[in-house]
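Engineer: prediction below, plus the sequence it came from.
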Amino acid sequence: MQYGLTFIDDEDLFNHVKSTVEKYRAIICLRDFRKNIIDPIKLTFDARIYQQSWEEIIEGEVIRQLDKSNNNHIGYFHQDIFHYIDGWHVPSQGFDVINQSKKIYVEMKNKHNTMNSSSSQKTYMKMQDQLIEDAESVCLLVEVIAKRSQNIPWKISLNSVSKSRDNIRRVSIDQFYRLATGQNDAFYQICQVLPRVINDVLESTNLDSIIQNTVIEELMEGRTDVDILKSIYQTSFATYEGFTDFKWR
């Protein structure tokens, strides 16, 4: 198990990827599936337009639900890896990543377009508060999926007033890795070895304990496609007029 990265120990990288894999949500049953409000109207359009079976359509909805949970775990992967890099700390609350000696405070987002105007303003004001507390601080909004590689002042509008300070910056993940490790292509190096690390983790993991999806099996038990569709309508619209005794026309 040798990955050849000088800024993170092989065992630490393996264990961090292993922790991410173990967090991945791949266990779902019919009860869990029904906890989320499903849109049967959209599923009906999807099934007819894409000419897919109900089994295929529902499997797609299952994957969508799992993916929503797993996006959070990818956020954990991006953030918590800095726990293993010298000088950096991942606190349990407050900023996502901190370097106390360099007075760098980081908020990390997966995609550049995941924050609406309100959350952007809230994050910027949080950074302003940090600068009031310590004027020598540098606050970074780090974006994993940014529009481009960048390390620039973050320009924002607060109460219709344009704001920009040199020590509140908008930084792509590659530039943050460069800052954190001192290596220009550190993020590229992580991406290079990641498939191999995941494979090593999976080879040492019992996938049967991770992947358990019984939604289709439970739904199909003793039912036809028409029965399944009827069941989804009755579940989503349980309190709506007429759906107690749902009949097709």
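Structural biologist: Right, received. Where do you want to start? Residues are numbered from 1 along each chain as shown.
Engineer: from here on, contacts and neighbour counts on C-alpha atoms
Structural biologist: Noted.
Engineer: please enumerate the helices of the protein.
Structural biologist: Along the chain, the segments classed as helices by DSSP state H run 10-23, 30-35, 40-49, 54-80, 117-133, 173-181, 186-203, 215-220, 225-236.
Engineer: what angle sits between the third one and helix 225-236?
Structural biologist: Okay, so that is helix 40-49. 160 degrees (axes from the mean of the first three to the mean of the last three C-alpha atoms, to 10 degrees).
Engineer: again, but for the longest one
Structural biologist: Note on geometry: by the same axes, to 10 degrees, helix 54-80 and helix 225-236 are set 50 degrees apart in direction.
Engineer: elements contacting helix 54-80?
Structural biologist: Packing partners of helix 54-80 (3 or more C-alpha pairs under 8 Å, 6 or more residues apart in numbering; DSSP states H and E): helix 10-23, helix 40-49, strand 104-111, helix 215-220, helix 225-236.
Engineer: swap in 10 Å and give it another go.
Structural biologist: With contacts taken as 3 or more C-alpha pairs under 10 Å, 6 or more residues apart in numbering; DSSP states H and E, helix 54-80 sits against helix 10-23, strand 27-28, helix 30-35, helix 40-49, strand 104-111, strand 212-213, helix 215-220, helix 225-236.
Engineer: take the one below as the second:
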Amino acid sequence: MAYLPYLKDEIIQGLVKDVLMIGRKKKQAVIRDFEKNVIDPFSSLFDSAVSGVNHETWKNSEMVRQCQKTLTNHIGNLHQKILGSVVGWQDLGTGGVVDLVCHEKKIIAEVKNKYNTVTGGKLADQYNSLERLVTPKASQYKGYTSYFVNIIPKKPERFDTTFEPSDKDKGIKCPPNELIRITDGASFYQLVTGRKNALSELYEALPDIIEDIYRNDFNEPNFEIQDKSLFKQYFVNAYIEK
């Protein structure tokens, strides 16, 4: 049985494996270089005191934190690559003028992993960047609908609305434009795949994909993600409207 109804197994396996390889490599580097790097002696002391943990527990937590930072940076890229692998969509890679394009539907998108990845005045910059792509007559994306996608929204609500961030330089909000929109991850996954629960389907499949990769590719036949039901609650909290 396929992992996902909208993506071939070999594609999703390859994309997930790439992220796992990055995380495993970072973990090895953190373990190898932990004593070489300068650790904030003041912060570590206060962390230990406030958390009520010994040095070994604090050290393990710090190594997890360092690895998590690297993984978080690549999760947004994972979503971009998954969405760009759906039939009809194209991932334009890092450094492109935009992240995703679907010429058939005349849609372009900039994908961020979390609602606070871009904040403050940079939101207006993002608006202006999208406006320059879909408004000028000379642009190859003239008339396309552009989306600023926050995979993880601030609240567990689906939305697809005009993007109107504050422009601090002008002291006003950016003007509403139906071609410049902001949306959450669940809504955009539905837009791309045509499946209402596409993002949920991805989350449900990931444990099996990860376990299969560890067992078959990383030679850990007994590997199993612990406490999957507890981790799933974070997905529920992020996306299921109360």
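Structural biologist: Structure received. None of these values were measured; they are calculated from a predicted model.
Engineer: where does the TM-score land?
Structural biologist: The TM-score (TM-score structural alignment, normalised by the length of structure 2) is 0.78; 207 aligned residues with a C-alpha RMSD of 2.1 Å.
Engineer: mind listing what the residue nearest to the spatial centre of structure 1 touches?
Structural biologist: For structure 1, the residue nearest the mean C-alpha position is residue 71 (2.3 Å; C-alpha atoms, centre = their mean). Contact partners of residue 71 of structure 1, counting by C-alpha atoms under 10 Å, 6 or more residues apart in numbering, are 24, 25, 77, 110.
Engineer: residues in contact with the closest residue in space to the third one that isn't next to it in sequence?
Structural biologist: Closest residue in space to residue 77 of structure 1, ignoring its immediate chain neighbours: residue 20 at 6.1 Å, by C-alpha to C-alpha, 6 or more residues apart in numbering. By C-alpha under 10 Å, 6+ apart, the residues touching residue 20 of structure 1 are 14, 70, 73, 74, 75, 76, 77, 78, 80, 198.
Engineer: swap in residue 144 of structure 2?
Structural biologist: Contacts for residue 144 of structure 2 (C-alpha under 10 Å, 6+ apart) come out as 101, 102, 103, 105, 106, 107, 108, 133, 134, 135, 179, 180.
Engineer: could you redo the last one with a cut-off of 6 Å?
Structural biologist: For residue 144 of structure 2, the contact set (C-alpha atoms under 6 Å, 6 or more residues apart in numbering) comprises 106, 107, 134.
Engineer: quickly note the distance from the second one to residue 136 of structure 2.
Structural biologist: What that stands for is residue 107 of structure 2. From residue 107 of structure 2 across to residue 136 of structure 2, the span is 16 Å (C-alpha to C-alpha, to the nearest Å).
Engineer: which one's more surrounded, the two?
Structural biologist: Neighbour count, other C-alpha atoms under 10 Å: between residue 107 of structure 2 and residue 136, residue 107 has more, with 19 against 12.
Engineer: so that one sits against residue 147, correct?
Structural biologist: No. Using C-alpha atoms under 6 Å as the test, residue 107 of structure 2 is too far from residue 147 to be in contact (7.6 Å).
Engineer: hang on, the earlier thing: turn the helices of structure 1 into a markdown table, columns for distance to residue 149 of structure 1.
Structural biologist: As requested, the helices of structure 1 are exported to a markdown table (distance: least, C-alpha to C-alpha, whole Å):
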| stretch | distance to residue 149 of structure 1 |
| --- | --- |
| helix 10-23 | 24 |
| helix 30-35 | 39 |
| helix 40-49 | 37 |
| helix 54-80 | 17 |
| helix 117-133 | 20 |
| helix 173-181 | 7 |
| helix 186-203 | 11 |
| helix 215-220 | 41 |
| helix 225-236 | 44 |
